[in-house]
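Enquirer: Turn this into a structure:
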Amino acid sequence: MITIDCQSHVFPAPYAELLTRNRGWVRVEKTSGSYRIQYGALQSFLLDLDSYDPQKKIRDMDSTGIDISILSINIPGPEALDQDIAFEAAQLCNDAVHEICSRHKERFQGLAVLPLQLSPAEYLAEYRRAIHSLHLRGVVLYSHIAGKPVDHPDLEPLYTQAEQDGVPLVIHPTVPAWGEVVKDYSMIPMFGLMVDHSIAMLRLILGGVLERHPNLLIVHPHCGGVIPYLMPRIEEQTEVKKRGRDHIRKPPGEYYRKVYLDLVSPSPLPMEYVLRFHPENRLLFGSDHPWVSIQLFKEMVDRLPVKGDTKSRILGENAKALFRIDAG
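Expert: Down below sits the predicted model:
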């Protein structure tokens, strides 16, 4: 039984250094051996590069029976940076992920990041390089693009190209553009991130992106955020009160059932709910390493009340097909 971790992060040291040149919303201060990432007055994170070391990641994978990890750049992504360094940042990140994957071909696959705040011609040029030349397996879609929502017309060329190529777009939360209301009491990491990526997912549905692109492959992380629990209310609004239906022709849940969910959650209860709520062929194992212990998530998934075939699909077979991984 192959096990694939669909949410695992890296942070290349040259990218951390490049971030110190940013002068916009995201500011990075380099101190003795570490970096502090500041999102305006909303949130700061201390970046520990040692925790992202690929060799450490492999050791953690080996200790828990993870065969392959799909690597992505942690926040902030290039889409949050000043326009004059965004393209350089995206290329640096994609080259770094490709290099790690090339050194450990049996253990890692990678996702691309794109300078989506630039013109479609510019970000699609990097898309083609990352996907067709570097052979990365998908694209990270952060929950907003420097405040621009994910259903903005500027992103339509990305959705057209990704649908045509069968390339998955993997939603990832970032510090909310509306973070002022949740900046206190550490509510951004504990709550705001989950709500923000749920808003992004709902905008892809209600904004008509999935109506216009029915074969677009989307991964929604963290057990779907709040969407699975609020879907009855969402559909009561759209189907009974006829609100928010300008760009859709089906109930929102019909679009959502085609979306992949990863099971990253610190509790088995959301995992068990999602198992009842969502098709089993659309569920993926993930850990959010190195933020959280891989072992914690692997043990919770191993204890889920599912049959062997279902477990094998969740642990790896679904991801193997989605990301077109030739392994196992």
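
Enquirer: all contacts plus neighbour counts: C-alpha atoms, from now on.
Expert: Will do.

Enquirer: pretty sure D151 is touching V209, no?
Expert: Yes. Shown here, D151 and V209 form a contact pair, counting by CA atoms under 8 Å, at 6.5 Å.

Enquirer: what do those two both touch?
Expert: Both D151 and V209 lack any common contacting residue under the criterion CA atoms under 8 Å, 6 or more residues apart in numbering.

Enquirer: want to put them side by side, so please do this one too:
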Amino acid sequence: MPKLVDVHAHCLPRAYRQAAHDAGLTSFDGGFPIPSWSIEAALDFMDSHRITAQVLSVTSPPVHVLAGADGAAALAARTNEEIAEIVTLHPDRFTATAVLPLPDVTATLKTIGHCFDALGMCGATLFTHYQGHYLGDPLYEPVFAALNDRHALILLHPTSPVCAEQTRLGRPAPVIEFPLDTTRAVVNLLYTGTLQRYPNLRIVVPHAGAAVPALAWRIAHFADALPLPGKQDTRTATAVMAQLHALYYDVALSANQHALAALRTVADPARILFGSDYPFAPESVVQDNITGLASSSHLTEGAREAIGHRNALTLLPALRHR
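Expert: Okay, here's the model as predicted:
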């Protein structure tokens, strides 16, 4: 690949890491190792893999899990300020999305204003659910309305479902539960009409859409055929497929023949983006992902370059000078 823009890259700021330590966590989401992260290591990683810029975000667990409902807003504020400092130090290499203190809607609306207006962040990260309330829940209507007014970039990211202890089969949640929880959130956004109500949102679904491409036909036709609870009457198979086509998708941990073949059936090729999942994905896995993208028989050379960087520059014009 000639060059890459990485829209799915994580950082672990000091405030976030300290909160995890204070919460007694030695791993995340049921046993996933907490990697080390530093600005210097991230830059070395990027240079090693011809990544010109990264969109930084904080991964699971969300801040309310680490700091509790009462401490989530303060932790989000400290984390956002630290991330903004990183971007200020290296504006040619990094941009970032806001950490939101959901499920506190009032604090989240204040955070959106500060992060977009004062800190200059390019978007926000939304987790698949907060305390079991999935995106599309009426609780979050004010948040979606505020983000829609700003034509915001939204990085969707999975977290452990509330049933994880019973369903993850003794393995860390990222192995199985993360892609399944992504799929749950996308289905709820579709069936509740949230995507239709807020068409200005630019939502990036991670990991090549998780299970969504494989289940797209089923999801669409159930929307058409069944009187599903919480589903608006305007949901049709055609409308659902059109909304899936309008979403963005990153290929973190997913640039392989099987996932790309499924993704191409639902995604607009101009809305597929490169992602590394660094530092949670080991460098060898990232390199395999890059190699898979570069060698995919499902993509032309032009499509590979578009996924590698051109689509991201269209989505985030501010990156073009970097």
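
Enquirer: quick one, helices of structure 2?
Expert: 14-22, 39-48, 63-89, 105-117, 141-149, 164-167, 173-191, 194-197, 212-225, 237-246, 257-263, 283-295, 301-305, 311-315 (DSSP state H).

Enquirer: Kindly reformat the ones you listed as TSV containing mean neighbour count.
Expert: Shown next, in TSV, are those (neighbours: other CA atoms under 10 Å):
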stretch	mean neighbour count
helix 14-22	17
helix 39-48	14
helix 63-89	19
helix 105-117	17
helix 141-149	17
helix 164-167	14
helix 173-191	22
helix 194-197	18
helix 212-225	18
helix 237-246	18
helix 257-263	19
helix 283-295	18
helix 301-305	16
helix 311-315	18
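
Enquirer: looking at the ones you listed, which is closest to V205 of structure 2?
Expert: Within the helices of structure 2, the stretch nearest V205 of structure 2 is helix 173-191; the backing value is 7.7 Å (CA to CA).

Enquirer: just to revisit the earlier point, which stretch among the helices of structure 2 comes nearest Q131 of structure 2?
Expert: Checking the helices of structure 2 against Q131 of structure 2 by CA to CA gives helix 63-89 as the closest, at 8.9 Å.

Enquirer: tell me the angle of the closest one relative to helix 105-117?
Expert: For helix 63-89 of structure 2 against helix 105-117, the angle by axes from the mean of the first three to the mean of the last three CA atoms, to 10 degrees is 10 degrees.

Enquirer: sorry, back to before: now tabulate the helices of structure 2 in TSV and tack on distance to H321 of structure 2.
Expert: Converted to TSV, those look like this (distance: least, CA to CA, whole Å):
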stretch	distance to H321 of structure 2
helix 14-22	29
helix 39-48	17
helix 63-89	14
helix 105-117	20
helix 141-149	25
helix 164-167	43
helix 173-191	32
helix 194-197	31
helix 212-225	34
helix 237-246	26
helix 257-263	29
helix 283-295	23
helix 301-305	18
helix 311-315	9
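
Enquirer: What is the neighbour count of the residue nearest to T26 of structure 2 when sequence neighbours are not counted?
Expert: Spatial nearest neighbour of T26 of structure 2, excluding adjacent residues (CA to CA, 6 or more residues apart in numbering): I34 at 7.1 Å. Residue neighbour count, defined by other CA atoms under 10 Å, stands at 16 for I34 of structure 2.

Enquirer: Translate I34 of structure 2 into the numbering of structure 1.
Expert: I34 of structure 2 maps onto L47 in structure 1, with residues paired by TM-score structural alignment.

Enquirer: Quick check: its match touching R36?
Expert: Yes. Proximity of L47 of structure 1 to R36 meets the contact threshold set by CA under 8 Å, at 5.9 Å.

Enquirer: Find me the equivalent region of stretch 207-216 of structure 1 in structure 2.
Expert: Here stretch 207-216 of structure 1 aligns to structure 2 at residues 192-201, judged by TM-score structural alignment.

Enquirer: Quick check: closest non-adjacent residue to the corresponding residue of structure 2 for L155 of structure 1.
Expert: Counting by TM-score structural alignment, L155 of structure 1 corresponds to Y140 in structure 2. Distances taken as CA to CA, 6+ apart put V105 closest to Y140 of structure 2, at 7.0 Å, once the chain neighbours are dropped.
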